[in-house]
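J.: Predicted structure and sequence below. I'll ask about it afterward.
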Amino acid sequence: MEAADWTDYKERLFDYFTANEINNDGRKREIFLSLLDEDAYRLMLTLCRPNRPETTPFSALVSLFDEHFALPLSVFAERYKFYSAKKV
């Protein structure tokens, strides 16, 4: 799974919860974990250590993937923006 894939997947997952009126965090966690493929679930196990994903709150699981798939800032791009700034 890549960062763009996670962003799209998360949006669709939250839409699914809204459409099916799923408000219980425990139920959200179970649905989320059951829909992960083998590689994504293994990654979740690694990110949750020493805890298990089944005992971790849903919001914490989402945060773990958000942090893991966050796109790093490019130093060169930020430097270019800084030096190309114009006075208004």
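T.: Great, that's in hand.
J.: From here on, just use CA atoms for contacts and neighbour counts.
T.: Will do.
J.: After the longest helix anywhere in the chain, which helix or strand is next?
T.: Within the chain, and with DSSP state H defining each element, the longest helix by residue count is helix 3-19. Next helix or strand after helix 3-19 toward the C-terminus (DSSP states H and E): helix 25-35.
J.: what helices or strands is that following helix leaning on?
T.: Identification of packing neighbours for helix 25-35 by 3 or more C-alpha pairs under 8 Å, 6 or more residues apart in numbering; DSSP states H and E yields helix 58-68.
J.: can you list the residues that contact the helix it packs on?
T.: 6, 25, 26, 28, 29, 44, 47, 48, 53 (C-alpha atoms under 8 Å, 6 or more residues apart in numbering).
J.: Could you export the residues you listed as JSON lines, including neighbour count?
T.: Shown next, in JSON lines, are the contacts of helix 58-68 (neighbours: other C-alpha atoms under 10 Å):
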{"residue": "6", "neighbour count": "17"}
{"residue": "25", "neighbour count": "12"}
{"residue": "26", "neighbour count": "15"}
{"residue": "28", "neighbour count": "19"}
{"residue": "29", "neighbour count": "20"}
{"residue": "44", "neighbour count": "20"}
{"residue": "47", "neighbour count": "16"}
{"residue": "48", "neighbour count": "17"}
{"residue": "53", "neighbour count": "20"}
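J.: Take this one as well and set it beside the first:
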Amino acid sequence: MPWCEYLIMCFAHDRIQNDEWKKIRFISYHNLLGSPNIDTKKLPSLNKFVNGTDAKIKKASQEIKEQFSKEFEEYNRLIKNKK
């Protein structure tokens, strides 16, 4: 099996696992709603509970953006020199 096919299979496996975990979180959220000893006002919304860490969006700092732009310019320069 070539490396590219292996990578595609790995990405597909990760996606399937994430979908299965979302289903499990969905079921557990509704179980929490039905339990009598849990205060439903303190529970997060369904989207926050189901998505979990997927909902967190991190922004890159200015330093990282500058470093990326420098490396990208160097990459473009090297590509142009090869042609």
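T.: Okay, I see it. Everything numeric in this text was worked out from a predicted model, so none of it was measured.
J.: Could you tell me the TM-score of the two chains?
T.: After superposition, the two chains reach a TM-score (TM-score structural alignment, normalised by the length of structure 2) of 0.33; 47 aligned residues with a C-alpha RMSD of 4.1 Å.
J.: tilt between the longest helix of structure 1 and helix 58-68?
T.: Helix 3-19 of structure 1 and helix 58-68 meet at an angle of 160 degrees, taking axes from the mean of the first three to the mean of the last three C-alpha atoms, to 10 degrees as the criterion.
J.: buried sites along helix 3-19 of structure 1?
T.: Buried positions in helix 3-19 of structure 1, judged by neighbour count with 16 or more other C-alpha atoms under 10 Å: 6, 10, 13, 17.
J.: and the two most separated of those?
T.: Put simply, by C-alpha to C-alpha the two of those set farthest apart are 6 and 17, 16.2 Å from each other.
J.: show me the contacts for residue 71 of structure 2.
T.: If you count contacts by C-alpha under 8 Å, 6+ apart, residue 71 of structure 2 has none.
J.: element containing it?
T.: helix 62-82.
J.: Just want the angle from the host helix or strand of residue 40 of structure 1 to helix 58-68.
T.: Per DSSP H and E, residue 40 of structure 1 falls inside helix 38-48. Helix 38-48 of structure 1 runs at 100 degrees relative to helix 58-68, counting by the same axes, to 10 degrees.
J.: Which helix or strand lies directly C-terminal to the helix of greatest length in structure 2?
T.: Scanning structure 2 for the helix with the most residues, using DSSP H, yields helix 3-34. Under the assignment DSSP H and E, the closest C-terminal helix or strand after helix 3-34 of structure 2 is helix 46-51.
J.: which other helices and strands contact that following helix?
T.: Counting contacts by 3+ C-alpha pairs under 8 Å, 6+ apart, helix 46-51 of structure 2 is packed against helix 3-34.
J.: Can you give me the buried ones in the helix it packs on?
T.: 22, 25, 26, 29.
J.: Just checking the distance from the longest helix of structure 2 to the centre of its chain.
T.: Here helix 3-34 of structure 2 is found 11 Å from its chain centre; the criterion is C-alpha atoms, centre = their mean, to the nearest Å.
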